[in-house]
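In: no FASTA, just this:
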């Protein structure tokens, strides 16, 4: 049965490293959460390693630049691992062909532009119209502030008929941009699968991003897997991924599901929380209102 804690410091001595989600835990898409920043700084100050593990469909460098612009200090984390990194490796390895139709906003250009050194000599990826494509790369809607998955049904019907596989660079279905909930690539991929298409996933809760995180953690000196704590607010991504990887989990209730656990976001109602988790057949070892 999950135990509700008041601060990361209550359990931090048990862990050598954390895999911490970003959106919903460290910031809300607009503003950093000062207490979350302080918690990660304190963990690092005691010798812990902080890997920011995010389903952002962009390479780690682009996410770091966003955090810098937002005012998240660099001493709150050691390394960033993104769904975009893992998906980019797959794309450059030819997972959905070399001629792809890209669905995504302009801010995701780095997915195609910022090529890792180990793939510098790989055959190029060419972005083409749908009717010329061998596969689809989805980093999100073209206009995430206005579009919904159903807007893509006509194109997906054609793509499914042609048997095009979709590489989904972000398995998240929705995120909250400040007070606005927006759809992510995962929502489009889910519709494509519902229509009979094939989607390939590389972020949480799927293994590729955790394999990449393990490699990045090893480069920092490694950690005992039993002493790695996953932190996140997504029941179907962060929690499910931690369970699949046999990692201890700190579920942040004040994120995507904040309205489910009573009026005080910082103090989730234990009965509501446990009932909600039971309906989803999940039981993270720890829960917290907000990361602090």
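Out: Looks like it came in fine. Keep in mind that what you see is a predicted model, and the values were worked out from it rather than measured.

In: switch to C-alpha atoms for all contacts and neighbour counts from now on
Out: Noted.

In: Any buried residues in the host helix or strand of residue 89, and which?
Out: Following DSSP states H and E, one finds residue 89 within helix 83-92. Across helix 83-92, burial judged by 16 or more other Cα atoms under 10 Å covers 83, 84, 85, 86, 87, 88, 89, 90, 91, 92.

In: Would you mind confirming that the first one makes contact with residue 57?
Out: Right, residue 83. Yes. If you go by Cα atoms under 8 Å, residue 83 and residue 57 touch, sitting 5.5 Å apart.

In: Return every residue with contacts to both of the two.
Out: Common contact partners of residue 83 and residue 57 (Cα atoms under 8 Å, 6 or more residues apart in numbering): 169, 170.

In: which residues of the chain fall in helices?
Out: Counting by DSSP state H, one finds helices in the chain at the ranges 34-45, 60-70, 83-92, 110-113, 153-161, 185-194, 207-219, 240-244, 270-279.

In: With residue 184 as the reference, measure out to the residue lying closest to residue 84 once chain neighbours are set aside.
Out: Closest residue to residue 84 apart from its sequence neighbours, by Cα to Cα, 6 or more residues apart in numbering: residue 57 at 3.9 Å. According to Cα to Cα, to the nearest Å, residue 57 and residue 184 sit 9 Å apart.

In: Spit out the residues that contact these two alike.
Out: Joint contacts of residue 57 and residue 184 (Cα under 8 Å, 6+ apart) are 139, 140, 170.

In: okay, now the residue nearest to the second one when sequence neighbours are not counted: neighbour count?
Out: If you skip the residues right next to it in sequence, residue 140 has residue 185 as its closest partner in space, 3.9 Å away by Cα to Cα, 6+ apart. Neighbour count of residue 185, defined by other Cα atoms under 10 Å: 28.

In: Also residue 258?
Out: For residue 258, the neighbour count with other Cα under 10 Å is 18.

In: One more: residue 183?
Out: Residue 183: 21 surrounding residues under other Cα under 10 Å.

In: measure residue 123 to residue 93 for me?
Out: Computed with Cα to Cα, the distance linking residue 123 and residue 93 is 9 Å.

In: Presented hereafter is structure B, for comparison with structure A:
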């Protein structure tokens, strides 16, 4: 298994017309842009490349864009910003499942208490699994409360057969410089316990369908998914017919080539190239 190492995105300039670029772990650490990331985004656009920021953020797009702007990643850095929470909202509004066509009591798991991903529906937030008609898994607070505490709140709903929606499939998240179980890990456990989960976000198709709709006429083979997750950013891009650039930051920071090959085999995914970081 050969890893094609490149120093930056300039090596892909002749092969790419557009980039689907991950956020957390790729261009920022959740609070601060990585060195050179903003300049790289602007350089890509100046070179005529289309730049779509594609995130597994479980919130709506407006929240995500506001958060990016607060870091200095302003609208001139990208052509569009698309996140799993926004795609979930659009899909659910277009074809609401039965439990959202009536008043629905929602148990939310997220980094903050906002339920904007269910804006326009008749919902009532609840605090316990016993009250819930729906479990919404938009984020993880495992770094704050511990995984076991979160799962103990969620497990009774799975046992009751309460449906769940996951708008952030990331199984790992970085917080405080450490890896913790992400929303995707909670959703996987929910599914394993017999609950049903509807997934939105990378690597699932809905978010790529929405992203590719923003790039009409661009051959998929000339679109690169860029990110730090083989399981989400690279596998999702490849499944959509695009190509992949893995950056060695975020959740794979510190992995050597041997460990990286193990991960590639684990997820049956081979990126077209690997770069040390997001840089031109």
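Out: Structure received. Keep in mind the model is a prediction, meaning the values are calculated, not measured.

In: I'd like the helices of the first structure as CSV, with distance to residue 101 of the first structure appended.
Out: CSV is the format used below for the helices of the first structure (distance: least, Cα to Cα, whole Å):
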stretch, distance to residue 101 of the first structure
helix 34-45, 38
helix 60-70, 22
helix 83-92, 12
helix 110-113, 12
helix 153-161, 10
helix 185-194, 14
helix 207-219, 22
helix 240-244, 28
helix 270-279, 38
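
In: among those helices, which is the most enclosed?
Out: Highest mean neighbour count among the helices of the first structure (mean count of other Cα atoms under 10 Å): helix 83-92, with a mean of 24.

In: Identify all contacting residues around it.
Out: Residues outside helix 83-92 of the first structure that contact it (Cα under 8 Å, 6+ apart): 54-60, 97, 111-112, 119, 122-125, 167-170, 201-204, 208-209, 212.

In: what distance separates it from the middle of the whole chain?
Out: 13 Å (Cα atoms, centre = their mean, to the nearest Å).

In: and the angle for the helix holding residue 89 of the first structure with helix 60-70?
Out: 150 degrees (axes from the mean of the first three to the mean of the last three Cα atoms, to 10 degrees).

In: and residue 235 of the first structure, what pairs with it in the second structure?
Out: Applying TM-score structural alignment, one finds that residue 235 of the first structure aligns to residue 230 in the second structure.

In: give me every residue that touches that match.
Out: Going by Cα under 8 Å, 6+ apart, the list of residues near residue 230 of the second structure reads 246, 263, 264, 267, 269, 271.

In: What of residue 3 of the second structure?
Out: Contacts for residue 3 of the second structure (Cα under 8 Å, 6+ apart) come out as 271, 273, 274.

In: just checking, which of those belong to strands?
Out: Secondary structure defined by DSSP state E assigns 273, 274 of these to strands.

In: now the contacts of residue 3 of the second structure in TSV, with distance to residue 8 of the second structure and neighbour count?
Out: TSV is the format used below for these (distance: Cα to Cα, whole Å; neighbours: other Cα atoms under 10 Å):
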residue	distance to residue 8 of the second structure	neighbour count
271	14	23
273	10	21
274	9	22
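
In: Chain neighbours aside, what residue packs nearest to residue 76 of the first structure?
Out: Spatial nearest neighbour of residue 76 of the first structure, excluding adjacent residues (Cα to Cα, 6+ apart): residue 41 at 4.5 Å.

In: pretty sure that neighbour is touching residue 75, no?
Out: Yes. Proximity of residue 41 of the first structure to residue 75 meets the contact threshold set by Cα under 8 Å, at 6.2 Å.

In: tell me the contacts of the residue nearest the centre of the second structure?
Out: For the second structure, the residue nearest the mean C-alpha position is residue 56 (1.8 Å; Cα atoms, centre = their mean). Going by Cα under 8 Å, 6+ apart, residue 56 of the second structure touches 83, 84, 85, 167, 168, 169, 170, 201, 202.

In: which of those residues map to contacts in the first structure?
Out: Compared against the first structure with both residues aligned by TM-score structural alignment, their matches' Cα atoms under 8 Å, those retain 83, 84, 85, 167, 168, 169, 170, 201, 202.

In: In contact with residue 286 of the first structure, which residues are there?
Out: 2, 3, 4, 5, 249, 250, 251.

In: which position in the second structure aligns with it?
Out: Checking TM-score structural alignment: residue 286 of the first structure goes with residue 273.

In: Then residue 193 of the first structure?
Out: Residue 193 of the first structure maps onto residue 191 in the second structure, by TM-score structural alignment.

In: Buried ones in stretch 222-241 of the second structure, by neighbour count?
Out: Those would be 222-238, 240, for stretch 222-241 of the second structure by 16+ other Cα under 10 Å.

In: out of these, which are inside strands?
Out: Per DSSP E, these map to strands at 223, 224, 225, 226, 227.

In: what two of those are the furthest from one another?
Out: Using Cα to Cα, the pair of those lying farthest apart is 223 and 227, separated by 13.2 Å.

In: Against residue 70 of the first structure, how distant is the closest residue to residue 7 of the first structure other than its chain neighbours?
Out: Spatial nearest neighbour of residue 7 of the first structure, chain neighbours left out: residue 292 (5.2 Å); criterion: Cα to Cα, 6+ apart. In this structure, residue 292 of the first structure and residue 70 of the first structure are 18 Å apart, going by Cα to Cα.

In: And for residue 173 of the first structure?
Out: As judged by Cα to Cα, residue 173 of the first structure and residue 70 of the first structure stand 23 Å apart.

In: and what of residue 193 of the first structure?
Out: Relative to residue 70 of the first structure, and taking Cα to Cα, residue 193 of the first structure is found at 35 Å.

In: Could you do residue 99 of the first structure as well?
Out: According to Cα to Cα, residue 99 of the first structure and residue 70 of the first structure sit 35 Å apart.

In: go on, residue 143 of the first structure?
Out: For residue 143 of the first structure, the distance to residue 70 of the first structure equals 22 Å [Cα to Cα].

In: swap in residue 45 of the first structure?
Out: Taking Cα to Cα, one finds residue 45 of the first structure at 22 Å from residue 70 of the first structure.

In: Kindly report the same for residue 195 of the first structure.
Out: Per Cα to Cα, residue 195 of the first structure is found 38 Å from residue 70 of the first structure.
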